[in-house]
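Novice: predicted model, plus sequence, below.
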Amino acid sequence: MKESIISVEGLSHKYSSSWAIQDIGFEINKTGILGLLGSNGAGKSTTMNIMCGVLNQTKGSVFINGIDLRKQPELAKKEIGFLPQQAPLYKELTVDEYLLHCGYLRQLDKRMIGKAVDEAKERCGLTHFSKRLIGNLSGGYQQRVGIAQAIIHKPLLVVLDEPTNGLDPNQIIEVRSLIKEIAEERAVIFSSHILSEVQLLCKEIRMIDQGKLVFSDTMDAFNNYVAAQSIRVEMDRPPAGEELLKIEGVTKVEFLTARSLKIYFDGDHEVTDRIIKTSVHHDWHLREIFFDKNSLDEIFAQLSNYTKSVN
């Protein structure tokens, strides 16, 4: 049977007297982008530092392509590329000098390092900046150099911790596109506290809150996890909000335009039938009605609140 690219089992870590993460577990069996989601301080960076061998866990195991990271760290790390929040760049070096240095650190065959550097530069759009000092590059291109060092040895797994943090909108779009290309050939773990970023890039997510894994599924399942709590309607002749509040289950009414409304309800989905019947009865000329899809931020808040309630 084919080994998982990464398998995380019962991962826990304690700083001093408090647990940063507890009993984190998941695995990745295919290429593509997995989003690691959580607010700042949730435990994402601790989890990634352990997965990449930067930090030794208090409990649990990490296997990279079947190799126990703690027992055989050098062998396991050959299959890992890591870009932490602060890219490990030597800004006084040129792009070529830095990537050659990274190739030697990765113990690449000396005869192959030049080719590996050229391939990493080409993949990350850095070929024309070979002789440029890293410190003189824009933030977006410095981040590309950081990604290049993470893929120079062609690892099975690339871990990116907040890779678009601090970039301008155009740079963010460019880095996102690069990450998608890289994920065509290997597994990528993409960490962010920005929900819209994860939504754009990832098909599967793992969400950590207060050091615990609170969600592990596809992005579609995540979007649909919390039932809608509002309805959008369009009417040619809408009534005053007070009239709609008389309908059983309706809790709040907002006018978005003269004919478009957002109606909040108490969770009983039969409220739509009551709205339709009442509209027909009063001749409000209902044109459209549909459940509002919860924003990722609302789902995130729901899952976080659930975690707090069970602890």
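Specialist: Happy to help now that I have it.

Novice: use CA for all of it now, contacts and neighbours both
Specialist: Fine.

Novice: all the helices of the stretch 51-200 of the chain, residue numbers only.
Specialist: Using DSSP state H, counting those that start in this stretch, the helices of the stretch 51-200 of the chain run over residues 73-77, 95-105, 113-123, 139-151, 169-182, 195-201.

Novice: just those helices: most buried one?
Specialist: Scoring the helices of the stretch 51-200 of the chain by mean neighbour count under mean count of other C-alpha atoms under 10 Å gives helix 139-151 as the most buried, with a mean of 24.

Novice: what secondary structure does Cys305 sit in?
Specialist: For the record, residue 305 is Asn, not Cys. Here Asn305 is helix, with the state taken from DSSP: H, G, I helix; E, B strand; the rest coil.

Novice: sorry, back to before: figure out which of the helices of the stretch 51-200 of the chain is closest to Glu298.
Specialist: Smallest distance to Glu298 across the helices of the stretch 51-200 of the chain (C-alpha to C-alpha): 10.2 Å, for helix 195-201.

Novice: following element in sequence after that closest one, please.
Specialist: strand 204-209 (DSSP states H and E).

Novice: which other helices and strands contact that next one?
Specialist: On a contact count with 3 or more C-alpha pairs under 8 Å, 6 or more residues apart in numbering; DSSP states H and E, strand 204-209 meets strand 32-37, strand 212-218, helix 219-223.

Novice: please repeat the previous calculation with a cut-off of 7 Å.
Specialist: Judged by 3 or more C-alpha pairs under 7 Å, 6 or more residues apart in numbering; DSSP states H and E, strand 204-209 is in contact with strand 32-37, strand 212-218.

Novice: which one of these lies nearest to Ile173?
Specialist: Of these, nearest to Ile173 by C-alpha to C-alpha is strand 32-37, at 15.9 Å.

Novice: and that closest one, how far out from the chain middle?
Specialist: Its chain's C-alpha centre and that of strand 32-37 lie 5 Å apart, by C-alpha atoms, centre = their mean, to the nearest Å.

Novice: putting a second one here so we can go through both:
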Amino acid sequence: MDESIVKVENLSHRYSVQWAIRDINFEITKNGIYGLLGSNGAGKSTTMNIMCGILKQTEGRVLIKGIDIGKNPVEAKRHIGFLPQKPPLHSDLNVAEYLEYCAELRHIPPRDMPKAIQEVMEKCGIAHFKKRLIRNLSGGYQQRLGIAQAIIHNPDFVVLDEPTNGLDPNQILEVRHLIKEIAEERTVILSTHILSEVQATCDYIRMIEQGHLVFSGTVDEFDNYIMPNTLFVTLMAEPAVEELEVLPGVIGVNELGGAHFRLQFTDVQEAAERLVETSVARGWRLTEVHVEKSSLNEIFAELSKK
């Protein structure tokens, strides 16, 4: 068994009388990008803030590299990097000054600071802006600087809260690429409610809804959470719907316009085989057939019961 990078055990937290999260359990034992997914108000931020030692939980515990963050927060936080939704930047400092300040906060020895600062600037693509005031950086470069402060102490575990929020399409692609580079050397948790962000960036998903963990698995497992039950078909000869409805394994047919049809099936292999055989026999000129997966939005709705 690989060593746990993060282990969350029976985690619950209550604000006043309202439970924000309840009995959440999961473990991360390998590097990669983990999406912490959920709708607004689901409990993502509460979970993330507890994992980073910002909030003390009501019940349960979080272990970072085997260290209980509630009992030994200073030691545990040596292994954690955190980028809040709004990067904690000081606009009156330049890039190098700000990273030096962050290095001091992270107790990096003075002799090691110049190397750590230079390495993180190069990693995040901001070395050419080292003397520029932070207020004069674009939104994309401010986000890069926010990521730089999160990894300057070379943590094993990095938490990013909505890291592409408010960026333009080109900036989003650049930040995604940077996150993937960072994840080659460490574990990254990316908190978001945007499904496309998870699909484009993450390897694994942990989904929280109404304070409970409702999914834990790979992105492929998430994509296939709802078993497909429809075939998209293109038949250039456009047979009558009644002819398609009587095919073995087919339980329903929708006309999509032109030569396109959607067939609902009980058995995909039987439906596909009979479709191909009948198309050849009757000259339907089958040019396309594929199983339709459920959309991410449909899966999200099913898991969140909305």
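Specialist: Sure, I can see it. Note that this is a predicted model, so its numbers are computed, not measured.

Novice: quick check: which of the helices and strands packed on strand 204-209 of the first structure is nearest to His101 of the first structure?
Specialist: That would be strand 32-37 among these, by C-alpha to C-alpha, at 27.7 Å.

Novice: spatially central residue for the second structure, please.
Specialist: Gly35 (2.5 Å; C-alpha atoms, centre = their mean).

Novice: if we can go back for a sec, can you redo the helices and strands packed on strand 204-209 of the first structure as TSV with distance to Leu200 of the first structure?
Specialist: Below are these laid out as TSV (distance: least, C-alpha to C-alpha, whole Å):
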stretch	distance to Leu200 of the first structure
strand 32-37	10
strand 212-218	13
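
Novice: just name the most buried of these.
Specialist: The most buried one of those (mean count of other C-alpha under 10 Å) is strand 32-37, showing a mean of 25.

Novice: what does that strand rub up against?
Specialist: 44, 183-184, 186-193, 198, 201-208 (C-alpha atoms under 7 Å, 6 or more residues apart in numbering).

Novice: what's the span of stretch 162-172 of the second structure from first residue to last?
Specialist: End-to-end distance of stretch 162-172 of the second structure (C-alpha to C-alpha, to the nearest Å): 11 Å.

Novice: now swap in stretch 8-24 of the first structure and tell me
Specialist: Termini of stretch 8-24 of the first structure sit 7 Å apart (C-alpha to C-alpha).

Novice: pull out the buried positions in that stretch.
Specialist: 8-9, 11-13, 20-22, 24 (16 or more other C-alpha atoms under 10 Å).

Novice: ditto for stretch 215-231 of the first structure
Specialist: 215-216, 219, 222-223, 225-226, 228-231.

Novice: ok, and the closest non-adjacent residue to the aligned partner of Leu201 of the first structure in the second structure?
Specialist: Residue correspondence to the second structure (TM-score structural alignment): Leu201 of the first structure is matched to Thr201. Spatially, and ignoring its direct neighbours in sequence, Thr201 of the second structure is nearest to Arg176 (6.4 Å; C-alpha to C-alpha, 6 or more residues apart in numbering).

Novice: so for Ser130 of the first structure, which of the helices of the stretch 51-200 of the first structure sits nearest?
Specialist: helix 95-105 (5.1 Å).

Novice: gap between that closest one and the chain center?
Specialist: Relative to the centre of its chain, helix 95-105 of the first structure is centred 28 Å away, using C-alpha atoms, centre = their mean.

Novice: now stretch 226-233 of the second structure
Specialist: Relative to the centre of its chain, stretch 226-233 of the second structure is centred 25 Å away, using C-alpha atoms, centre = their mean.

Novice: what residues does it touch?
Specialist: By C-alpha under 7 Å, 6+ apart, the residues outside stretch 226-233 of the second structure that reach it are 260-266, 288-294, 299.

Novice: cool, stretch 128-136 of the first structure as well?
Specialist: 91-96, 142.

Novice: turn these into JSON lines, including distance to Glu162 of the first structure.
Specialist: JSON lines is the format used below for those (distance: C-alpha to C-alpha, whole Å):
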{"residue": "Lys91", "distance to Glu162 of the first structure": "20"}
{"residue": "Glu92", "distance to Glu162 of the first structure": "24"}
{"residue": "Leu93", "distance to Glu162 of the first structure": "24"}
{"residue": "Thr94", "distance to Glu162 of the first structure": "24"}
{"residue": "Val95", "distance to Glu162 of the first structure": "22"}
{"residue": "Asp96", "distance to Glu162 of the first structure": "25"}
{"residue": "Gln142", "distance to Glu162 of the first structure": "14"}
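
Novice: stretch 99-113 of the first structure maps to which residues in the second structure?
Specialist: Using TM-score structural alignment, stretch 99-113 of the first structure pairs with 99-113 in the second structure.

Novice: residues contacting the matching stretch, please?
Specialist: 117, 149, 152-153.

Novice: got it, and stretch 158-170 of the first structure?
Specialist: By C-alpha under 7 Å, 6+ apart, the residues outside stretch 158-170 of the first structure that reach it are 80-85, 139-140, 150, 172, 175, 187-192.

Novice: can you check stretch 206-217 of the first structure too?
Specialist: For stretch 206-217 of the first structure, contacts defined as C-alpha under 7 Å, 6+ apart pick out 20-24, 35-38, 42-44, 204-205, 304.

Novice: can you give me the end-to-end span of it?
Specialist: Terminal residues of stretch 206-217 of the first structure are spaced 7 Å apart (C-alpha to C-alpha).

Novice: how far does that stretch sit from its chain's centre?
Specialist: The answer for stretch 206-217 of the first structure is 12 Å, by C-alpha atoms, centre = their mean.

Novice: any chance of a markdown table for the helices of the stretch 51-200 of the first structure, columns distance to Cys52 of the first structure?
Specialist: Shown next, in a markdown table, are the helices of the stretch 51-200 of the first structure (distance: least, C-alpha to C-alpha, whole Å):
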| stretch | distance to Cys52 of the first structure |
| --- | --- |
| helix 73-77 | 7 |
| helix 95-105 | 15 |
| helix 113-123 | 20 |
| helix 139-151 | 11 |
| helix 169-182 | 18 |
| helix 195-201 | 21 |
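
Novice: so which of those helices gets nearest Gly53 of the first structure?
Specialist: helix 73-77 (7.0 Å).

Novice: pull the number of nearby residues for the closest residue to His153 of the second structure other than its chain neighbours.
Specialist: Leaving aside its chain neighbours, His153 of the second structure sits nearest to Arg106 (6.5 Å; criterion: C-alpha to C-alpha, 6+ apart). If you count neighbours by other C-alpha atoms under 10 Å, Arg106 of the second structure ends up with 16.
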